[in-house]
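K.L.:
sequence first, then the predicted structure, then my questions.
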Amino acid sequence: MAGWTDDELERIESAEELNLQSLRSDGSLRDPVTMWVVRDGEDVYVRSVKGAQGPWFRGTRSRLEGRIRAGGVDKDVAFVDVGDGGETTPRLDAAYRAKYGRYPADIFGSVVTPQAQAATIRLVPR
């Protein structure tokens, strides 16, 4: 599986939001959901602010694959569960804080809760 290109990483990182569509069990795409996205090195991550009970997060469980759009990048991806990724969690929290910390605390804070941290997904190009 090839990784992200430098151009794709830069474009996704600079995008304010990402649209994610997960694949249903029959292979069709679900409706797109808009969310925040961060980059950590060569990897791209999203979190469910409602944790594992979030509807879009539950939708990723069917096939662990889907499609994303952000910053002009339109790509098929695999969803890799990170959960509370140990050493990754503080880096991702910092990435979210740097990118979205300008939002009010009640909005920004929802993406750095233990619930959201436990529902972290790494997006892998496929």
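P.N.:
Great, that's in hand.
K.L.:
all contacts plus neighbour counts: C-alpha atoms, from now on.
P.N.:
Fine.
K.L.:
can you pull out the residues in contact with the longest strand seen in the chain?
P.N.:
Longest strand of the chain, by residue count under DSSP state E: strand 73-81. Residues from elsewhere that reach strand 73-81 (Cα atoms under 8 Å, 6 or more residues apart in numbering): 8, 11-12, 60, 64-69, 119-126.
K.L.:
ok, and here's another one to check against it:
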Amino acid sequence: MWVVRAGDRLYVRSVKGVDGPWFQGTRSRRQGRMEAGGIRADVAFRDADPGEYTDVDAAYRADYGRYPSIVEHVLTEQARTSTLRLEPR
């Protein structure tokens, strides 16, 4: 799973969109644990506002653009609609 930072917030998307099994799991639990850069944190999954999608797209391009055949899958409209903001719990 690729997490990105846009501004002061962290985001994640499901390549398979809102129908993907991973995303569906976030709907039932609404919380999880992330680990990045040696930091482990409990987070809540919050739906991102569509107004945030452009910044999240740019963050994915900046962070993972060196993998163009992969990153394009998180930039589809299907994936964009599953954008979740990760908030500390």
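P.N.:
All right, it came through fine. No experiment lies behind these values; they were computed from the predicted model shown.
K.L.:
where does the TM-score land?
P.N.:
Once superposed, chain against chain, the TM-score is 0.93 (TM-score structural alignment, normalised by the length of the second structure); 89 aligned residues with a Cα RMSD of 1.0 Å.
K.L.:
list the contacts of the residue most central in space within the second structure.
P.N.:
Closest to where the C-alpha atoms of the second structure average out (Cα atoms, centre = their mean) is Val12, at 0.9 Å. Listed by Cα under 8 Å, 6+ apart, the contact set of Val12 of the second structure reads Met1, Trp2, Val3, Val4, Thr83, Leu84, Arg85, Leu86.
K.L.:
on that earlier part again, could you tell me which of the contacts of strand 73-81 of the first structure belong to strands?
P.N.:
Short answer: the contacts of strand 73-81 of the first structure in strands (DSSP E) are Glu65, Gly66, Arg67, Ile68, Arg69, Thr120, Ile121, Arg122, Leu123, Val124, Pro125.
K.L.:
for these, which one is nearest Gly51 of the first structure?
P.N.:
Thr120 (8.4 Å; Cα to Cα).
K.L.:
apart from its neighbours in sequence, what residue is nearest the equivalent of the closest one over in the second structure?
P.N.:
Using TM-score structural alignment, the partner of Thr120 of the first structure in the second structure is Thr83. Closest residue in space to Thr83 of the second structure, ignoring its immediate chain neighbours: Arg13 at 4.6 Å, by Cα to Cα, 6 or more residues apart in numbering.
K.L.:
what about the one you found, how many neighbours?
P.N.:
26 (other Cα atoms under 10 Å).
K.L.:
tell me which residue of the first structure lines up with it.
P.N.:
In the first structure, the residue paired with Arg13 of the second structure is Arg47, using TM-score structural alignment.
K.L.:
what sits against its match?
P.N.:
Trp36, Val37, Val111, Ala116, Gln117, Ala119, Thr120, Ile121.
K.L.:
could you rerun that using 6 Å?
P.N.:
Going by Cα atoms under 6 Å, 6 or more residues apart in numbering, Arg47 of the first structure touches Ala116, Ala119, Thr120.
K.L.:
tabulate those in TSV, adding columns for distance to Lys75 of the first structure.
P.N.:
Conversion of these to TSV gives the following (distance: Cα to Cα, whole Å):
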residue	distance to Lys75 of the first structure
Ala116	24
Ala119	21
Thr120	19
